[in-house]
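Peer 1: mind looking at a prediction? Sequence and model below.
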Amino acid sequence: METDKISIWDYTIFPGRNIYSHRPVMKMIVDIGKYGDIPTKDIKGFNEKLIKAFPGLRTNCCGLGYEGGFLEKLKAGTYLGHVLEHVILEMQYMLGYDVRYGKTRLLKEPNVYYLVFEYKNEVCGLECSKAAVFILNSFIRGEDVNIDEFLDYLRRASQDGELGPSTSAIVEEAKKRHIPITRIGHESLVRLGYGRHSRLIESTLTDATSCISADLSSNKQLTKALLSEHKIPVPYGKVVFSEISAVMVANQIGMPVVIKPYDGNQGKGVFLNLKTNEEIKEAYREASKFSNGIIVEKFVKGRDFRILVVGDKVCAVAERLPASVTGDGKHTIKELVDIVNSDENRGESHEKALTKIKLDSVSRNLLRKNGLTEDSIPEPGQVVVLRQNGNLSTGGTAIDCTDIIHPENAQLAVSAAKAIGIDIAGIDVVAEDISKPITETGGAIVEVNTAPGIRMHLYPSVGKPRNVAKDIVDLLFPKEEDYNFPIVSVTGTNGKTTTVRLIHHVLGLCGKTVGMTSTSGTYVGNKCICRGDNSGPISAKTLLSNKEIDAAVLETARGGIVRGGLGYDLADVGVITNITGDHIGLDGINTLEDLAFVKSLVVEAVKENGAAVLNAEDSMTPKILKRVKVRPILFYKDEEPTQVTRTVDCVKVFTKNGTIKIKDGAKTLDVIDVSDIPITCGGLIECNIENSLAAVSALYALGVPIPVISDGLKSFDDNKGRFNLYKLNGFRVMLDYGHNPAGYRQVIKTCKKLGYNRLIGVIGMPGDRQDSAMRTVGEMCAEAFTRIIIKEDEDLRGRKRGEVAGIFYDAIIKKGFDRNAVTIIEKESDALRAAVEEARSGDLIVMLYEKLEPLQEYLESLGAKNAFPLAVQEKKTFELLA
């Protein structure tokens, strides 16, 4: 039923590279109700309200290449889905995000659309899309909307989705080195890099800091005790749990004193230079809001310095000045605070270089102590201090002092960080002069902070900015090889699993622990850590977070690309084995060109110095090459397809006279004789020759030495579930995962080379393939097999039980196949059992399976032996017998 409003149906978030863009995008499905064929110019007052609310839309190009293009379309007549896309992008732009990419397409006649739009802040993108729908629905009803109120809300919501300033600075520095960034959740926790050398960081807290060290640093009294053991000067003090105790300790120590929570942060509840019992009681009451235990310690006179220690060196020093305003004889303190806060460099929290000053109970108490209120008008030049601490989080400012710190003070700071066990530490020092040793001037280290903020060093109010983010990334990744993590991504219609297995095996011979995702599972080295079809982006992300691996080989399936994009940023090598008509009709893929476009993402998302491996004999390769921006490596068998290989500057990997060769410029290298590669069955299995060529291409691109490639191909003989041949009571059984016409064609071709008395096929296909593909396979089987048993997959993939089998049966019979020689046995294991029970000597049974393990277990229970390594000898023996 059509409605009179826009309704949101669904969202998909693509945080990484995807088929729509190499930048993060969201896909939103909307129903625009009865407005499917009504342009907005025909909705009374709509266009006028739209442009009034969003005047920036006047300059949108809208694909026409010049400003005002969207306005032209709006006046001529455009539709709500298209307008919604532009409003979502415009709202993000108004909030400070430079987003440009958008796309709107009709999904279902006449009113269901999908919109794809770029985002930089996920929370902002989601909230803007929801707000845009609400606003446009209001315009449809003829209602006005206060856009400023929406923007204020969206601005606050967006701040929650931003990385903190410290994390953001580190992430930007990591990006300069092309270190992959993975954000975990919506806080400031990120993973830098992949695999063994990947690091977790949140603000400036790294995964190298232990929980004990972090707890120690937040317990100020324990921190002081440890520092004292290392002869590091700290102020004397005690922990108290009542007002009376606080007064008693203060009088015992001698005034003035400092009161602060023993486990606080950001200067909350800290009171300095307390000189009377009443001040101590009041400070205790405020400090106890943040902690049960309160420290009373000797007040150290001096200026407040923050020393940033990264690893074993001091990287920056800043003097921190408390929040203050300077009188002009005209404005009240409250008005002066508003003037200071109007500075565009001040934000509500940590999102900008400085934080806005807040007039709260702490600042009002301090004013009252000095005989002032927020309504007082200070004299011209009079400095009014509003906080006792200099933390930026409470509105303070900073002066860079890095160049003047005394070396002895720097060494004390490093020693303090090491004593607590923190790799990145903020050391708070009170001293009259940081350029003189505090051991001589009476200064002291008053705190050691885990996860210190670095805004004051990046953006000091006075002095030289210090790129401490670079120092932190240097600490996390001291060597380039620590973040240079090799990735090979393999896609295509057929041969993906075998190709990734080959590459995985050879890289393992290089002394690396190699991770692999595939349709058969996820592997770390040779250990399967997760069984099942793991060829999607989630599996890739999971593997890349594994701290055991040094490299990764990823099988990257079409479905995962369409529904979730890539699970990594950039690969060193992208491989496309081939493109055939599998999956056409699914997920909006209606042609071979559509399928090629989707799979092209794998060779587009490659590092600048990487390589794209393509099948020179595939009809889609010329189209894909137009999208490739890196070095192409083209592979082919025997005859060079000159129309492709001679039109591009490429490396060629090919077979000639039974040998795999590489031609790279002027040099030609011999790699291995095809007959020495076990999975080719002495050259009988042509598709595995192609898979070997693809693997050699990828390995050569990675710089693997030729002898290692050769040894690896020779030693790989366990291609589980692919052309697995078993010998049993005078006949043989082959198990393979052929699941489309191209796969069946290769299986049948191989069987003919192996020889047989009768060829028995146990056949089926996944239910999400097109009827035409099933009919093609059925006809192919009718021509090739002597006896056919049709089975069905357990997962029907949207089909009714018996539907797939029925399509196969009809196609086979229409081809003239003997009705008495074709049977439907829906359960896969029962179908194989029936074929085995009726097999005769010399027969070859071919089983195109859905689930491998139960079938293998059944054959092994009958005493079947793996005949795969003997396949060539088996063929020769059979020919002699024949």
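Peer 2: The structure has been received and is ready for your questions.
Peer 1: C-alpha only now, for contacts and for neighbours.
Peer 2: OK.
Peer 1: so Tyr568 versus Val524, what's the distance?
Peer 2: 17 Å (Cα to Cα, to the nearest Å).
Peer 1: structure B:
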Amino acid sequence: MSKKSIEIVNVLFLNGPNIWTYRPVLEAWVDIGELEDSPSNTIPGFYERLTGLLPSLIEHRCSIGERGGFLQRLREGTWPAHIMEHVMIELQNQAGMQTGFGKARETPTRGMYKVAVRARYEAVSRVALVKARDLVMAAIEGRPFDVPAAVEELRDILDRVSLGPSTACIVEAATERGIPFLRLNDGNLVQLGHGARSRRIWTAETDRTSAIAESISSDKDLTKSLLGSCGVPVPEGRVVNSPEDAWEAAEEIGIPVVVKPSDGNHGRGVSIDLKTRAEVEAAYRLAQEEGSEVIVENFISGNEHRLLVVGGKVVAAARGQEAWVTGDGVATITQLIDSQINTDPRRGTTEEFPLNLVLIDEDPAVRLEIARQGYEPDSVPPAGTQVLIQRNGNVAFDVTDLVHPDVAAAAVLAARVTGLDIAGVDLVAEDISRPLEEQGGAIVEVNAGPGLLMHLKPADGPARPVGRAIVDHLFPQQDNGRIPVVGVTGSHGTTMVARLTARLMELNGAAVGLACSDGLYLRQRRVEQNDAANWAAAHRILINRALDAAVLENGYRSILAEGLAYDRCQVGIVTGIAADATLPDLHVNDAEQMEKVARTQVDVVLPEGTAVLNAADARVAAMASLCDGSVVFYGMTPELPALDQHCAGGGRAVFVRDGQIVLASGKDEAVLVGLAVLPPEARSDQVTENILAAVGAAWALGVDTDLIRAGISTFVYGDAC
């Protein structure tokens, strides 16, 4: 670079645990060129310009560890790559994508840095990276930069790519319970757990939500018929096929009535408390625009309520509230709506707001409601006159603690009758704390895939842990949705170790998915013959619900460029770090740096899991102290210092003594098998060492020693070398 500028040379999205952190990050290679000679304290006015653009940077603690820590670093002098890291974090935070983690590190190339920032959504972080670079350069050069416009652009991208609030709250609850998740599309289809123990959700629908139940609930007339036959109180009514038929039905039932679409949702096209033929016929036309059929039923007096039923329990309830305006003799109804209703901070156009804006030009139901009172949108009501604007659509006021047990039982029965495991049950009642029968209340709808926002961010009252309720419904308390995952990395022998470990697990009865440099294997059958020691192949294994165990080889290059495909593993194996191990194209130039790559595999071992480590490699052996779980060392001799010390402390190890493979737990030892009985190709030191690693993994997983002995004695080593 021949001028003072910042160039983004390369960008990697690490979609899983990596050398930086346990979470996905965006890693950018940033060349600051001649700015290497211009730390922040040498650029006149830079501090003032940057903090003027982003005053909220005062909240960044940086390495100082206290509020204002990053600003202290700015005053003392720091470099543009580090500044970009903090600006990128702050832009993402202001856009609503909370980010706390960031690192900036020099590479051996002068002026070249690696900048890594937590990236919940790759698309947002990629744009935030460029915006951060542009903002820093603007502050350096004294040019203006439109921060609000940049934040708004990021927010728009976030709205497009992020999980919806209902799905996000379920994922968050799963994460709190240690259940992993995998996003399966660009929308809200998410897998909780791995392999055969996983469950899938799509917003508030689950893989237990049957298509039949969903079809029943979408047909309001059929739903009402089924509920009524089971003793659930429902309003009387029928399907109609014309405005005239709607009025005939109203006369049969008796006014007032409700007119609504048979398969609508979210209250669209619903008109209530209709008393005249003109109102009924106008309501018919409105309902017809929203659904395939129209229903007329008797009007139930009271407040609209939504009860959320999950797994046979009512876990949350919300009440609706009518929306009114009061005339002042000057403003039109449209103006009164804007000044008296839409100014409520709880109202907005996105899912983050518990109440919707009332947009009279876009809501025919509102126009119909005010027309029934003799007004038009541009009418000016007399001072003090109240005008009803909206009867339904504001169900966001928490009443969970008020629900009468009989009302809850009726809602649970309604969900069971329709067959829904998760249901939004709509009912009308004057008082939710009294049984429906004694007040003439009724259940009017049962909805599949109910929205959860009204319970997460109610307009009034406490938020309810509905995401946790759904997760608990899908996973019993002792189930974390995990299958045994074995991760293998190292400079040598990893493919053989992975294949042999998979074979031993298969002998133990597991349906194993194996992704290694030899290919992709499903239950011993190779389905792809290519290098599958990468994130994509591992991901395919983890989403395969026919598999109840996974063995995944992770090359150093894959860890650096992609991250791991799993958050944690039951067993993590490290076979060794070659003295000449380097990846210069990824700025890893010696074994010491490679050690940081290899330890990623140890960092993700579960507390109840095991790291299987080569005791003959000092760098690998030193990783034992980093493991959250237990450790099994392996080596060609029991005299290896790390192995000997480990056993002296009661630890487990696998080693060779006098031509026999020995399993040791502290001072207790058991001979597994003599090397002489293994196939000839298994007797070289390198192959034997690989066998020890696989034996250690199988032992850690609880595979019976007889099966381990049979497996290593019959394995075809020539094919795996």
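Peer 2: In hand now; what should we look at? Treat the numbers as computed from the prediction; the structure is a model and nothing was measured.
Peer 1: nearest spatial neighbour of the counterpart of Glu369 of structure 2 in structure 1, skipping sequence neighbours?
Peer 2: When structure 1 is aligned by TM-score structural alignment, Glu369 of structure 2 is paired with Leu366. Counting by Cα to Cα, 6 or more residues apart in numbering, Leu386 is the residue found nearest to Leu366 of structure 1 once chain neighbours are left out, at 6.6 Å.
Peer 1: any idea how far Ile845 of structure 1 is from that neighbour?
Peer 2: As judged by Cα to Cα, Leu386 of structure 1 and Ile845 of structure 1 stand 87 Å apart.
Peer 1: what about the helices in the stretch 1-150 of structure 2?
Peer 2: For the stretch 1-150 of structure 2, the helices defined by DSSP state H, counting those that start in this stretch cover 46-53, 69-76, 80-94, 122-141, 147-161.
Peer 1: which of those helices sits closest to Leu613 of structure 2?
Peer 2: Comparing the helices of the stretch 1-150 of structure 2 against Leu613 of structure 2 with Cα to Cα, the closest turns out to be helix 122-141 (33.8 Å).
Peer 1: give me the mean distance between the closest one and structure 1.
Peer 2: Superposed on structure 1, helix 122-141 of structure 2 shows a mean distance to its aligned partners of 3.6 Å (mean Cα distance after the TM-score superposition for structure 1).
Peer 1: that helix to helix 147-161, inter-axis angle?
Peer 2: 170 degrees (axes from the mean of the first three to the mean of the last three Cα atoms, to 10 degrees).
Peer 1: what residues of helix 122-141 of structure 2 count as buried?
Peer 2: 122-129, 131-141 (16 or more other Cα atoms under 10 Å).
Peer 1: just stretch 94-105 of structure 1 next, same as before
Peer 2: Buried residues in stretch 94-105 of structure 1 (16+ other Cα under 10 Å): Tyr97, Val99, Tyr101, Gly102, Lys103, Thr104.
Peer 1: out of these, list just those in strands.
Peer 2: Under the assignment DSSP state E, the buried residues of stretch 94-105 of structure 1 contribute Gly102, Lys103, Thr104 to strands.
Peer 1: not counting sequence-adjacent ones, nearest residue to the counterpart of the last one in structure 2?
Peer 2: Just to be clear, that refers to Thr104 of structure 1. Alignment note (TM-score structural alignment): Thr104 of structure 1 maps to Ala104 of structure 2. Leaving aside its chain neighbours, Ala104 of structure 2 sits nearest to Val115 (4.3 Å; criterion: Cα to Cα, 6+ apart).
Peer 1: quick one: residues contacting the one you found.
Peer 2: Val115 of structure 2 makes contact with Leu26, Glu27, Ala28, Trp29, Val30, Ala81, His82, Glu85, Gly102, Lys103, Ala104, Arg105 under the criterion Cα atoms under 8 Å, 6 or more residues apart in numbering.
Peer 1: for the residue nearest to Ile422 of structure 1 when sequence neighbours are not counted, grab the count of nearby residues.
Peer 2: Spatial nearest neighbour of Ile422 of structure 1, chain neighbours left out: Thr209 (5.4 Å); criterion: Cα to Cα, 6+ apart. Thr209 of structure 1 has 16 neighbours, counted by other Cα atoms under 10 Å.
Peer 1: contacting residues for Asn15 of structure 2?
Peer 2: Asn15 of structure 2 touches Arg23, Pro24, Val25, Glu562, Gly563, Leu564, Ala565, counting by Cα under 8 Å, 6+ apart.
Peer 1: and stretch 170-190 of structure 2, end to end?
Peer 2: Chord length of stretch 170-190 of structure 2, first to last residue, is 10 Å (Cα to Cα).
Peer 1: in that stretch, what's buried?
Peer 2: Buried residues in stretch 170-190 of structure 2, counted by 16+ other Cα under 10 Å: 170-175, 177-183, 188-190.
Peer 1: could you do stretch 646-664 of structure 1 as well?
Peer 2: For stretch 646-664 of structure 1, a neighbour-count test (16+ other Cα under 10 Å) marks Cys650, Val651, Lys652, Val653, Phe654, Thr655, Lys656, Gly658, Thr659, Ile660, Lys661, Ile662 as buried.
Peer 1: where does Val296 of structure 2 sit: helix, strand or coil?
Peer 2: Val296 of structure 2 falls in the strand class when you classify it by DSSP: H, G, I helix; E, B strand; the rest coil.
Peer 1: cheers, nothing more for now.
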